[in-house]
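Visitor: everything below, folded, please.
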Amino acid sequence: MPRFAANLSLMYNELPFLDRFAAAARDGFTAVEYLFPYAFDAHELAARLRGNGLQQVLFNAPPGGSTLADMAGAWDKGARGTAALPGRQSEFMAGVQAALRYAEVLDCPRIHLLSGIVPPGVERESLKDLCVENLRWAGAEAARAGREVLIEPINLRDMPRYFLNRQDHAHELLDAVQMPSVKVQMDLYHCQIVEGDVATKLRQYLPTGRVAHLQIAGVPERHEPDRGELNYPYLFDLIDALGYSGWIGCEYRPAAGTSQGLGWRDRALAA
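Guide: From the prediction side, this is the model:
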């Protein structure tokens, strides 16, 4: 049976962020993820988790910035990660260390590392060795802290010139990194937009044990999974059949109110 985690950055956005924890719990979620925690005190977030019986299963390392204040505002200023960006290694390291400190307080097992936007005039392939070096360092830091770090292919329509956008490229990076604490976050929305053939990709990659987190959304509008071109009931059955027992993050933008649109989840859990 799939285990669904509410993404509090996209869902329940009719409420202030700190009120979304209680809303997710009222709707029956037992786990949450979100983009970034850095605008909030880690202990306040931990209290919201405990008070609502929720588990934190994923969040992102900062997309940029060397201080906590800069990290909290970097996404809104257009930063999309530093793992593959030349001249940004100290910033990358500061972000990973900040993320691991939050992960300890939140008891969160996994952190997503954003790769960054390929600079104009630079070829993606020329950044691969730098990304591998950074991922090895981050993987070692995460392992010492008892955590995992993840990389995620993201489609180029939503994030033009993003360094990592294909599943095979992500697994090539893991081949080069060779660290069990570095794994893949597989978002089926991004996978469908970039590559399609999602069921075959699941059959190829889930049995490797390298996919530590899944995410879902309807394609192409990124609404509820029952809206759009992907047959999620079929995919959920396949995910179960392949033995995946991790979390599936609901990283979609509700078409109307979040609670009113959860019929797809209730049907999946009842199947």
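Visitor: contacts and neighbour counts: CA atoms only from here.
Guide: Fine.
Visitor: closest to the centroid, which residue in the chain?
Guide: The chain has H112 as the residue nearest its centroid, 5.4 Å off, counting by CA atoms, centre = their mean.
Visitor: next up, the contacts around that residue.
Guide: By CA atoms under 8 Å, 6 or more residues apart in numbering, the contact set of H112 is L58, F59, N60, A61, V149, L150, I151, E152, Q185.
Visitor: what's near enough to touch S245?
Guide: By CA under 8 Å, 6+ apart, the contact set of S245 is P2, R3.
Visitor: and G249, what helix or strand is that in?
Guide: Using DSSP states H and E, G249 sits in strand 247-250.
Visitor: for the comparison step, fold the sequence that follows:
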Amino acid sequence: MPRFAANLSMLYNEHPFLDRFAAAAADGFDAVEYLFPYAHPAAEIAQRLQAHGLTQALFNAPPGDWDAGERGIACLAGREAEFDAGITQALAYAQTLGCSRLHVMAGLLPAGATRDDVRPVYVANLQRAALRAAAVGVAIQIEPINLRDMPGYFLNRQDQAHALVEEIGAPNVQVQFDLYHAQVMEGDLSMKLRQYLPTGRVGHIQIAGVPQRHEPDTGELNYPALFALLDELGWDGFVGCEYKPRRGAVAGGTSDGLGWLRAWRERQG
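Guide: Here you go, the predicted structure:
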């Protein structure tokens, strides 16, 4: 049975961030993930994890100026020092939180640049980050993101990501396989799971309904069949629930939308 992690950047927005840990635990999640923890001291987050018996499954390295529209800086020439400083900060948080996976966002292509233009910078940045992360037992995750939600993003497809993992050549660089993004860009998810999970290069999986990114019991994907396939393939990592509750940030909104999770658990006995 998949182990589900609540994404606290999208779920439980009816609560302040630090109160979302208790809400997720109350609904039976045993792990959490989120985008960025840096607005809160790592020790304070660690206390919430410990108090509620939660595992920190994943979080993101600093993405540059998020509010100004940046979505990572790993592919941006001239930002190497800032990138390295962000990795330093992220690894310090990872050690305090006991987190073994760090997502490094690639960034948007600069105006007029091609993917081939920025690829050497991206690969070099990830190689340096991977070496430092390996020293503290952290695996770097790279995630293909669909171009509808994030136009201009450097990394978009599973085959592209797996080729980059091969080129980077570090055993602790893995692919973060978001089924929502993959369905929007490529489809054929069952075959892609069968193709890529046995390689050992997938380090984390995320889910959401398609096309509206709501709960995984709506839209065009048959998630019960995909969960069963993950079991068949022996997936023992986390499955991050990175979706927008249909009811939004209203009281009980996230919990009321967890019927899909309760039904799956009941079927598993």
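Visitor: what's the matching range in the second structure for the strand holding G249 of the first structure?
Guide: Aligning strand 247-250 of the first structure against the second structure (TM-score structural alignment) gives residues 238-241.
Visitor: one step back: and the gap between the aligned partner of the residue nearest to the centre of the first structure in the second structure and P224 of the second structure?
Guide: The alignment partner of H112 of the first structure in the second structure, by TM-score structural alignment, is H103. Plainly put, H103 of the second structure is 26 Å away from P224 of the second structure if you go by CA to CA, to the nearest Å.
Visitor: what range does stretch 115-126 of the second structure cover in the first structure?
Guide: Aligned using TM-score structural alignment, stretch 115-126 of the second structure spans residues 124-135 in the first structure.
Visitor: check contacts around V202 of the second structure.
Guide: Contact partners of V202 of the second structure, counting by CA under 8 Å, 6+ apart, are Q174, V175, Q176, F177, Y196.
Visitor: what's the answer for Q55 of the first structure, then?
Guide: Counted by CA under 8 Å, 6+ apart, Q55 of the first structure has contacts T30, A31, V32, L49, C108.
Visitor: ok, the second one touching F21?
Guide: Spelled out, it's A31 of the first structure. No: if you go by CA atoms under 8 Å, A31 of the first structure and F21 don't touch, sitting 9.4 Å apart.
Visitor: so for those two, which residues contact both of them?
Guide: Common neighbours of A31 of the first structure and F21 (criterion: CA under 8 Å, 6+ apart): L54.
Visitor: neighbour-wise, which of these two wins?
Guide: Comparing A31 of the first structure with F21 by other CA atoms under 10 Å, the one with more neighbours is F21, at 27 against 24.
Visitor: can you list the buried residues in the strand or helix carrying that one?
Guide: In this assignment (DSSP H and E), F21 of the first structure forms part of helix 20-26. Residues R20, F21, A22, A23, A24, A25 are the ones in helix 20-26 of the first structure that count as buried (16 or more other CA atoms under 10 Å).
Visitor: next SSE after it?
Guide: Downstream of helix 20-26 of the first structure, the first helix or strand assigned by DSSP H and E is strand 31-33.
Visitor: how far out from the middle of the chain is that next one?
Guide: Distance, stretch centre to chain centre, for strand 31-33 of the first structure: 11 Å (CA atoms, centre = their mean, to the nearest Å).
Visitor: from A255 of the first structure, how far out is the residue nearest to the centre of the first structure?
Guide: Taking CA to CA, one finds H112 of the first structure at 26 Å from A255 of the first structure.
Visitor: hmm, back to that, with the second structure overlaid, how far apart is the strand holding G249 of the first structure on average?
Guide: In the superposition with the second structure, the average deviation recorded for strand 247-250 of the first structure is 0.1 Å (mean CA distance after the TM-score superposition for the first structure).
Visitor: so which residues of the second structure form helices?
Guide: Assigned by DSSP state H, the second structure shows helices spanning 20-26, 42-51, 80-97, 115-134, 158-168, 179-185, 189-196, 223-232, 253-256, 259-268.
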